[in-house]
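Q: structure for this input, please:
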Amino acid sequence: MSQRQIILDTETTGLYPDSGDRLVEFAGLEMINRQMTERSLHLYVHPERDMPEEAAKVHGLTIEVLEEKNAPPFAAVGREIAEFIRGAELIIHNARFDVGFLNMEFARMGLPSVEELGCKITDTLAMAKEAYPGQKNSLDALCTRLGVDRSKRVLHGALIDCELLGEVYLNMTRRQFDLMGGAEEETQQEKTFVASPTQRTGRLKVIRANEAEAAEHEQYLDALGEECLWRKSTSAGERA
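A: Prediction:
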């Protein structure tokens, strides 16, 4: 059975989960066998605090906007998020940031951490740094490099970022996936070859050296001296 993968992103009030910042948006898109399923989870969350102007400029979510969307506090949706991601591989760009906020919010509710929920974490930022060292590896930069259309992304948003990240991840891993598929095909070909060896007919034609070639060979062996393995093996064969 293939493992569930969740393309995941969050938006927050700031950068520091240990200093009072809170999660304000969660999005997760389920993928199985490199195909998006119809299952997803997208939630706006009231942070129960003010929204810094700098953060609102990034994602466009002011407290007024969240209240208009009737966004609940995290305590009302935390268990739903935990059950949605449980046991899945999480595909996240800059995973340390999102996992840090999720673990902070889960801890406030007494819920298990992302790791304790049995999630495997794949960080596409780390993948990109390895694949494209010394280059810009933001989500925008990767979309441009890999030909992913990001024209709909006016502001940062967890849902649109998940959709873009899903395409980026599939592009970044396509070659690896193709190589894995090719390896399986090659293995099957090898099995077929072993099961049906080529049948030889007739006898091999032996072409013997002429006198001049034989004499030249003997001169070469003389130059090797007493340690010549060819003559030792020939003598042993004759004694046998």
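
Q: contacts and neighbour counts: CA atoms only from here.
A: Will do.

Q: now do the strands in this protein.
A: Along the chain, the stretches classed as strands by DSSP state E are 5-12, 23-32, 35-44, 89-92, 120-123.

Q: mind checking these for the one nearest to residue 71?
A: Closest approach to residue 71 among the strands of the chain is made by strand 35-44 (5.2 Å; Cα to Cα).

Q: report the buried residues of the closest one.
A: Residues 36, 40-44 are the ones in strand 35-44 that count as buried (16 or more other Cα atoms under 10 Å).

Q: try stretch 45-62
A: Judged by neighbour count using 16+ other Cα under 10 Å, the buried positions of stretch 45-62 are 45-47, 51, 55-56, 59-62.

Q: in CSV: these, plus distance to residue 122.
A: Shown next, in CSV, are the buried residues of stretch 45-62 (distance: Cα to Cα, whole Å):
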residue, distance to residue 122
45, 24
46, 28
47, 27
51, 29
55, 26
56, 28
59, 24
60, 27
61, 27
62, 30
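
Q: please identify the deepest-packed of the strands of the chain.
A: Highest mean neighbour count among the strands of the chain (mean count of other Cα atoms under 10 Å): strand 5-12, with a mean of 27.

Q: report the contact partners of residue 8.
A: For residue 8, the contacting residues are 26-29, 90-92, 158, 162, by Cα atoms under 8 Å, 6 or more residues apart in numbering.

Q: change it to 6 Å
A: Residues counted as contacts of residue 8 (Cα atoms under 6 Å, 6 or more residues apart in numbering) are 27-28, 92, 162.

Q: farthest pair within those?
A: 27 and 92 (10.9 Å).

Q: what about the helices in the protein?
A: Secondary structure of the chain by DSSP state H: the helices cover 53-59, 63-68, 74-85, 95-109, 124-131, 139-146, 158-195, 211-224, 229-239.

Q: to compare with the earlier structure, here is another sequence to fold:
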Amino acid sequence: MREIVFDTETTGLSTADGHRLVEIGCIELVNRVETGNSFHCYFNPGRSMPAEAEAVHGLSDRFLSDKPSFASQALALLEFVGDSPLIAHNAMFDFGFLNWELADCGHAPIDMARMIDTLAIARKAHPGAKHSLDALCSRYGIDRSHRVKHGALLDAQLLAQLYVELTGGRQIGLLLKSDAREKTVENRVRHEQAAPVAAVIRIARPHMASEEELERHKEFIAGLADPLWLAGAAG
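A: Next comes the predicted model:
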């Protein structure tokens, strides 16, 4: 199964306030394993970068000034993601910006039914705990020492590892459900068809001492000097 883990960076928190997408990073998984295929691009948002947003991801107006527009890269992005499920942390935020940008340049939005939100998965798995990407990476022992600032591709790489851990780790199951069901039926048929094992009846062992053993015991007792039980009887 092919899945795409992605993350975005933006100029702010809401498209309603005129904020735009400035970076996207996508990681391809096949059967929960990274393939090495990725899509990464910076975008010129066509507006200034607020200082508070730049403090988070470090993307300045100068850095983004020569980057392509989202519209010019939309087809390449859509071709990469294909019809695969899309995984993000706090996915409503990322889907909101991605679909706004797609609509703005004349493309159909991505169906929300394809969305998998690792934040929702983490909240269910660890109620009451911290659910930020940093906190969850610490919980699962995922190395994030190289993460100084937010970055879409780096965060997608970390999220890909986290997603695998949240959904059962590398060894989710050695058999598909259908295979497991067939194996269960096969084992039951083998059990029912197996030839019955004949019971082995052993002759009971004697539990009483023989006459010879009783006589030897009597001789042994007679040879004891001042046995305690005789001393008690005499008293």
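
Q: what sits closest to the residue sitting nearest the centre point of structure 2 if chain neighbours are left out?
A: In structure 2, the centroid-proximal residue (Cα atoms, centre = their mean) is residue 165; its distance is 2.5 Å. Counting by Cα to Cα, 6 or more residues apart in numbering, residue 140 is the residue found nearest to residue 165 of structure 2 once chain neighbours are left out, at 7.2 Å.

Q: what do we get in structure 1 for that neighbour?
A: Aligning on TM-score structural alignment places residue 140 of structure 2 opposite residue 146 in structure 1.

Q: same question, residue 85 of structure 2
A: Looking across to structure 1 (by TM-score structural alignment), residue 85 of structure 2 lines up with residue 89.

Q: in this structure its match contacts residue 28, no?
A: No: between residue 89 of structure 1 and residue 28 there is no contact under Cα atoms under 6 Å: 11.4 Å.

Q: now do the same for the residue nearest to the centre of structure 2: its match in structure 1.
A: Checking TM-score structural alignment: residue 165 of structure 2 goes with residue 171.

Q: hmm, what's the outermost residue in structure 1?
A: Note on structure 1: the largest C-alpha distance from the chain mean falls to residue 211, namely 65.2 Å (Cα atoms, centre = their mean).

Q: how much space between that residue and residue 205 of structure 1?
A: 19 Å (Cα to Cα, to the nearest Å).

Q: that older thread, ok, the match of residue 140 of structure 2 to residue 7 of structure 1 distance?
A: 18 Å.

Q: check residue 28 of structure 1 too.
A: Residue 28 of structure 1 sits at a distance of 5 Å from residue 7 of structure 1 (criterion: Cα to Cα).

Q: same question for residue 213 of structure 1.
A: Distance of residue 213 of structure 1 to residue 7 of structure 1, given as Cα to Cα: 71 Å.

Q: and if you look at residue 83 of structure 1?
A: 15 Å.

Q: cool, residue 67 of structure 1 as well?
A: Relative to residue 7 of structure 1, residue 67 of structure 1 is positioned 26 Å away (Cα to Cα).

Q: and residue 235 of structure 1, by the same measure?
A: To residue 7 of structure 1, residue 235 of structure 1 is 72 Å away according to Cα to Cα.

Q: same thing with residue 120 of structure 1?
A: 12 Å.

Q: residue 43 of structure 1 too?
A: Residue 43 of structure 1 is 14 Å from residue 7 of structure 1, where distance means Cα to Cα.

Q: then residue 191 of structure 1?
A: The gap separating residue 191 of structure 1 from residue 7 of structure 1 is 37 Å, by Cα to Cα.

Q: likewise for residue 201 of structure 1?
A: Separation of residue 201 of structure 1 from residue 7 of structure 1 (Cα to Cα) stands at 59 Å.

Q: please apply the same query to residue 125 of structure 1.
A: 13 Å.

Q: residue 102 of structure 2 pairs with which position in structure 1?
A: So, by TM-score structural alignment, residue 102 of structure 2 is matched to residue 106.

Q: same question, residue 126 of structure 2
A: Aligned counterpart of residue 126 of structure 2 in structure 1: residue 132 (TM-score structural alignment).

Q: neighbours around its match, how many?
A: 12 (other Cα atoms under 10 Å).
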